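> Sequence plus predicted model, see below.
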Amino acid sequence: MNEQQLLDKGYRKYSGENIDVFFNASICEHSANCVKGNGDVFNTKRKPWILADNASADEVARVIDTCPSGALHYIRKGDA
């Protein structure tokens, strides 16, 4: 999905320098794979709770790829 499609489906965008993270709270299953995967990027005790620049784009993508519900997506900057 592209950015507009994600936004149209209710995802919220968290911008980073090399990767943008998109989160949809309404489909989140609260498995906590994200916060367990990297608490520097995903931390529900702060606002904003997602800081895409707190790890490499590869690390952010790796953690998001473990999300079982599809509540998290990403778009790397420069991807076609």
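Alright, I've got the coordinates.

> hey, let's count contacts and neighbours off CA atoms from now on
Fine.

> Return the residues in contact with residue 56.
Listed by CA atoms under 8 Å, 6 or more residues apart in numbering, residue 56 has no contact partners.

> where do the helices sit along the protein?
3-8, 33-37, 57-64 (DSSP state H).

> take a look at this one as well, against the first:
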Amino acid sequence: MDTKEYSNGEITILWKPKLCTHSGKSVKTLPNVYFPKEKPWLRMENATSEQLIKQVAICPSGALSIK
């Protein structure tokens, strides 16, 4: 399965686009990080690693995970 990786130097977020249901939880939880209509769509520098970890933990589809 295709997986994309995004890192801030402390943590790496793995995104599996085919699993993503686009529920909107990411954008609603951290609107300064997720920009679905832009590239890059994920701007990890706009949140702390702790905030990112908490947000990824509530991803309903499992498309986001931490490495």
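Good, I have the coordinates. Just so you know, these numbers come straight off a predicted model, no measurement behind them.

> need the strands for the first structure, in chain order.
Counting by DSSP state E, one finds strands in the first structure at the ranges 12-14, 19-23, 72-76.

> which one of the helices of the first structure lies closest to residue 47 of the first structure?
Comparison of those against residue 47 of the first structure by CA to CA identifies helix 33-37 as nearest, at 13.9 Å.

> before we move on, back to that, the helices of the first structure: which one's closest to residue 76 of the first structure?
helix 57-64 (7.3 Å).

> what lines up against residue 20 of the second structure once you look at the first structure?
In the first structure, residue 20 of the second structure lines up with residue 28, judged by TM-score structural alignment.

> Find the nearest non-adjacent residue to that match, please.
residue 71 (5.0 Å; CA to CA, 6 or more residues apart in numbering).

> corresponding residue for the one you found in the second structure?
Using TM-score structural alignment, the partner of residue 71 of the first structure in the second structure is residue 63.

> Tell me if I'm right that that match and residue 17 touch.
Yes. Contact criterion CA atoms under 8 Å: residue 63 of the second structure and residue 17 qualify, at 6.5 Å.

> Looking at the two, which one has more neighbours?
More crowded of residue 63 of the second structure and residue 17, by other CA atoms under 10 Å: residue 63, with 18 against 14.

> ok so, going back, give me every residue that touches the match of residue 71 of the first structure.
Residue 63 of the second structure is in contact with 14, 15, 16, 17, 18, 19, 20, counting by CA under 8 Å, 6+ apart.
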